[in-house]
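S.K.: build me a model:
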Amino acid sequence: MTFILISDLDGTLLGHHDFDFDLIKSDIINLLDSGHLLVLASSKTKVEIKGFCDALGRNVPFIYENGAGVENFCLINGCEAPLNSHQNPKAIRTDALLSVWERYIPLGLKSRCHFIKDMDRGDQQALLGLGATALDRAMKRSFSLPFTFSGPVSDVQKLKYLAKKAGLSVQQGGRVYNLSGCHDKADYLPEIRKWASKAKDTPVLIVLGDSKNDIEMLKQADVSCVIPNENGDYLSIGNGNYPTIIAPRAAPLGWLDAVMEALSLFPVKEGVNYG
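M.R.: Okay, here's the model as predicted:
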C-alpha cells in the first residue's frame, strides 16, 4: 500500500496568517523518508510552490494555479508518469481570460470585482499578507487572476453562473476569488491514481484541504482531511465522504494531526510493507 498525501498549502499545510510550516518541517521530511509521497495542490503559482520546495529542501510533485498544470510528476514513486510537466488543456492564459471577461461579464458585476493585479503594491501586500519577495512570486500568474468581490452572495452566484457560461471558472480560496479556465485541482487526481496504480502497491489517496476550492479533490479522496481555521470553523464537504477527518487544530500542526490519524486507519500488518 502506497500512501499519497495530496495537500493544499495556505491554511492547510501552511499557517493561515504567517504561511509558516517550521513546526512540522522535520515531520514532513520523516514522512517522505518513510516512503510516503507528498503532492501539493494549490492556487499558488509555479514559482511560489517551487519556493516552498526550496524551503522544505525536497522537490515534490505539485499542481499549480488550481489545476492549470503539474510539475515534477516523474517523482511519483514507482509509477511511470508520461511527462514531468503538463499543462491542463482547459487552462487559459491571463490575457485571453481578460478578453472573455470583458466580453461576457456585465458591467454591474465587473464593477464589484477588484483584481489584485490592478491594486497598488501596498494594498496587494496587506490583502495577501506577503512580503516583497513572496508577493513578486504570487503575481507571476499565467493562468489565473485573483480578485476580491464587494457585494452580496447572490451576486457571487450570478457571477459564477455567467463565468461558467462564458467558459470560465470563479473559485473561492482562503483570501480571494480566482478567475481561470474551467479546471480544478481535482482534475489530476484520476491520473495520479492511475500512474501510482502501475506500481506493485495499491495507492491510498489522503487529501487535505481547508477551503471551497479544495472540495472537489476532497471528494475524490480515499481519506478526506479538513483543516479548521484558528477559530475552529471548518469546511463542510457534504455527505457521502467517508472516512472524513476533521483536524483538532489549525495549520500547520493540524495538518500533521490529520495525516497521522489518516495513516492510523491502515495499521501495519506483520510482513506487509506500507511504504
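S.K.: switch to C-alpha atoms for all contacts and neighbour counts from now on
M.R.: OK.
S.K.: work out for me the element Tyr242 sits within.
M.R.: Element membership for Tyr242 (DSSP states H and E) is empty, with no helix or strand holding it.
S.K.: can you name the residues that contact the closest residue to it other than its chain neighbours?
M.R.: Nearest-residue entry for Tyr242: Val223, 6.9 Å, with adjacent residues in sequence omitted and distances by CA to CA, 6 or more residues apart in numbering. Applying CA atoms under 8 Å, 6 or more residues apart in numbering, we find Val223 in contact with Val204, Leu205, Ile206, Val207, Tyr242, Pro243, Thr244, Ile245, Ala262.
S.K.: part of a helix, is Leu208?
M.R.: No. Read with DSSP: H, G, I helix; E, B strand; the rest coil, Leu208 is strand and lies in no helix.
S.K.: list the contacts of it.
M.R.: Contact analysis of Leu208 by CA under 8 Å, 6+ apart lists Leu5, Ile6, Ser7, Asp8, Thr12, Leu218, Ser224, Cys225, Val226, Ile227, Trp255.
S.K.: mind running it again at 6 Å?
M.R.: Residues near Leu208 by CA atoms under 6 Å, 6 or more residues apart in numbering: Ser7, Cys225, Val226.
S.K.: hang on, Phe115 packs against Ser150?
M.R.: No. The pair Phe115 / Ser150 is not scored as a contact, 11.6 Å apart, by CA atoms under 6 Å.
S.K.: tell me which of those two has more neighbours.
M.R.: Neighbours were counted for Phe115 and for Ser150 using other CA atoms under 10 Å; Phe115 has more, 18 against 12.
S.K.: distance of the more buried one relative to Asn178?
M.R.: According to CA to CA, to the nearest Å, Phe115 and Asn178 sit 9 Å apart.
S.K.: what do those two both touch?
M.R.: Residues touching both Phe115 and Asn178 (CA under 6 Å, 6+ apart): Pro146.
S.K.: rewinding a little: report the two of the contacts of Val223 separated the most.
M.R.: Val204 and Ile245 (14.9 Å; CA to CA).
S.K.: which non-adjacent residue is nearest Gly181?
M.R.: Leu168 (4.6 Å).
S.K.: pull the contacting residues for Ile92.
M.R.: Here Ile92 is in contact with Phe143, Gly181 (CA under 6 Å, 6+ apart).
S.K.: what segments of the stretch 101-250 of the chain are helices?
M.R.: Remark: helices assigned in the stretch 101-250 of the chain by DSSP state H, counting those that start in this stretch are 107-110, 121-128, 132-138, 153-165, 189-197, 215-219.
S.K.: to check against the first, give me the structure of this:
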Amino acid sequence: MSRLLISTDLDGTLLDHHSYSAAAAEPALQQLRQRRIPWVLNTSKTLAELEPLRRQLDNSHPFVVENGAALYIPVASPLAPDLATDPTGNYRCKVFGPSRRRILLALEPLSRRYRFTGFSALSPERLAEMTGLAPGQAGLAMARQFTEPLIWEDSRGALQDFASELSLLNFQVQRGGRFTHVMGHCDKADAMTWLAEQYRALWGEPVTCMALGDSHNDIGMLKRADLAVLVRSPTHRPPEIPGRTDLVLTAEPGPAGWNSAVLAALQQLGLGT
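M.R.: Sure thing, here's the model as predicted:
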C-alpha cells in the first residue's frame, strides 16, 4: 500500500483568490482530517502569515513558506528529529534558500536599471490596498525571511534580462498569482520531495504525492508530483506544465475545484467514503 501526502498552494488554490476563504473545500478537508492524511501548505506566504492561518484551517502538519525557501515541522512531530529548532522553539526548520538580506543587497543596484517595487518599499496599508488583505494581515505578509516579492513595472523582455542577471548571482525569479518573487535556487518541489522522504522513512511505506496549484510558481511541484492538479483560476490562464499528459485541470476555480479534485483522488485511491 502507498500512503497519500498532499502538498497544496494557498492563494487561488485552497483559498479563494478574492475572499481568501477555504469554505468551499471543507468537505474534502474533513475527509483528510478523519483519515489523518497530511495536507501540507506549500505557499509563497510567510511564517507569520501561516501561524494564524493554520489555526483557522485546523492544520497541524508541516508547512512550507516563501515558495519553498524553508520548511517548518512542529516540534511534537516525529518527523526529522535531528533538525535544529527555530528561534521560536515551536518548530524544527529545514532552510533551502538564502536570506532575504542577501536578496535585497543583490536587488539594490538592479533597481537603478529596471522598474519594479519590492515589498521592502511598501507600507502595510499600500499592500492591503493592492491585495484586499486587512492591514494587519498585510503586515504579516511583509515579514519575509527568505524571498522578496516584487511588483514588476517594466516590460516582459526586461524581466527576462533581469532574471538572467540574477541567475548569475545564484538567484531566480518566479511568477506567482499576484507578484514576481526573487529567491534562491530552490522551489516548492524541493521542499515537497524532501518532506515525502521524511514521511516514507517514518511510515516505512511508499508515499504518493498529490500536488495542487494554480500559478507559475507551482509548476515545479506539479511536474514532480505523482498526482498533479492544476486548479483553475478566475484571473489568469492555466500555466503550461511540460511533460504532464496526466495533469488534472479542475472545472471549477479555487477551493471548489480543490475540493472536487481531492475527493476524486480519495475515491481513486480507495480512501473515499
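S.K.: neighbours around the equivalent of Lys160 of structure 1 over in structure 2, how many?
M.R.: Residue correspondence to structure 2 (TM-score structural alignment): Lys160 of structure 1 is matched to Ala163. Counted with other CA under 10 Å, residues neighbouring Ala163 of structure 2 total 17.
S.K.: for Pro206 of structure 2, same thing?
M.R.: Residues near Pro206 of structure 2, counting by other CA under 10 Å, number 15.
S.K.: and it, what pairs with it in structure 1?
M.R.: Alignment note (TM-score structural alignment): Pro206 of structure 2 maps to Thr202 of structure 1.
S.K.: what about the residue lying closest to its match once chain neighbours are set aside, distance to Leu205 of structure 1?
M.R.: Distances taken as CA to CA, 6+ apart place Met1 nearest to Thr202 of structure 1, at 4.7 Å, with adjacent residues excluded. From Met1 of structure 1 across to Leu205 of structure 1, the span is 10 Å (CA to CA).
S.K.: more neighbours: these two, which one.
M.R.: A direct count of neighbours by other CA under 10 Å for Met1 of structure 1 and Leu205 places Leu205 higher, at 21 against 17.
S.K.: thought that one was touching Ser7?
M.R.: No. With contacts counted by CA under 6 Å, Leu205 of structure 1 stays clear of Ser7, the gap being 10.2 Å.
S.K.: show me the residue sitting in the middle of structure 2 in space.
M.R.: Thr43 (1.7 Å; CA atoms, centre = their mean).
S.K.: what's near enough to touch that residue?
M.R.: Per CA under 6 Å, 6+ apart, neighbours of Thr43 of structure 2: Asp9, Leu10, Val65, Asn67.
S.K.: again, only using 7 Å
M.R.: Applying CA atoms under 7 Å, 6 or more residues apart in numbering to Thr43 of structure 2 gives the contacts Asp9, Leu10, Val64, Val65, Glu66, Asn67.
S.K.: quick check: whichever helix or strand the third one is part of compared with structure 1, mean distance?
M.R.: In this structure, Val64 of structure 2 sits in strand 63-65 according to DSSP H and E. Superposed on structure 1, strand 63-65 of structure 2 shows a mean distance to its aligned partners of 0.4 Å (mean CA distance after the TM-score superposition for structure 1).
S.K.: start and end residues in structure 1 for that strand, please.
M.R.: Aligned by TM-score structural alignment, strand 63-65 of structure 2 corresponds to residues 62-64 of structure 1.
S.K.: residues near Gly270 of structure 2, how many?
M.R.: Residues lying near Gly270 of structure 2 (other CA under 10 Å) number 9.
S.K.: what does it correspond to in structure 1?
M.R.: Counting by TM-score structural alignment, the partner of Gly270 of structure 2 is Pro267.
S.K.: and the gap between its match and Gly35 of structure 1?
M.R.: From Pro267 of structure 1 to Gly35 of structure 1 the distance is 15 Å (CA to CA).
S.K.: repeat for His16 of structure 1
M.R.: Shown here: His16 of structure 1 relative to Gly35 of structure 1, a distance of 28 Å by CA to CA.
S.K.: out of these two, which sits in the busier spot?
M.R.: Neighbours around His16 of structure 1 and Gly35, counted as other CA under 10 Å, are more numerous at His16. The numbers are 19 against 15.
S.K.: residue contacts, that one?
M.R.: The contact partners of His16 of structure 1, by CA under 7 Å, 6+ apart, come to Asp10, Ala251.
S.K.: kindly report the same for the one 10 residues further on.
M.R.: Ser26 of structure 1 makes contact with no residue, according to CA under 7 Å, 6+ apart.
S.K.: what's the distance between it and Leu263 of structure 1?
M.R.: Distance, Ser26 of structure 1 to Leu263 of structure 1, by CA to CA: 17 Å.
S.K.: burial count for the counterpart of Ala96 of structure 1 in structure 2?
M.R.: Superposed on structure 2 with TM-score structural alignment, Ala96 of structure 1 falls opposite Arg102. Neighbourhood size, Arg102 of structure 2 [other CA under 10 Å]: 14.
S.K.: from Phe171 of structure 2, how far out is Arg102 of structure 2?
M.R.: According to CA to CA, Arg102 of structure 2 and Phe171 of structure 2 sit 10 Å apart.
S.K.: JSON lines please, covering the contacts of Leu208 of structure 1 and showing neighbour count and distance to Leu56 of structure 1.
M.R.: Shown next, in JSON lines, are the contacts of Leu208 of structure 1 (neighbours: other CA atoms under 10 Å; distance: CA to CA, whole Å):
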{"residue": "Ser7", "neighbour count": "25", "distance to Leu56 of structure 1": "14"}
{"residue": "Cys225", "neighbour count": "27", "distance to Leu56 of structure 1": "22"}
{"residue": "Val226", "neighbour count": "27", "distance to Leu56 of structure 1": "22"}
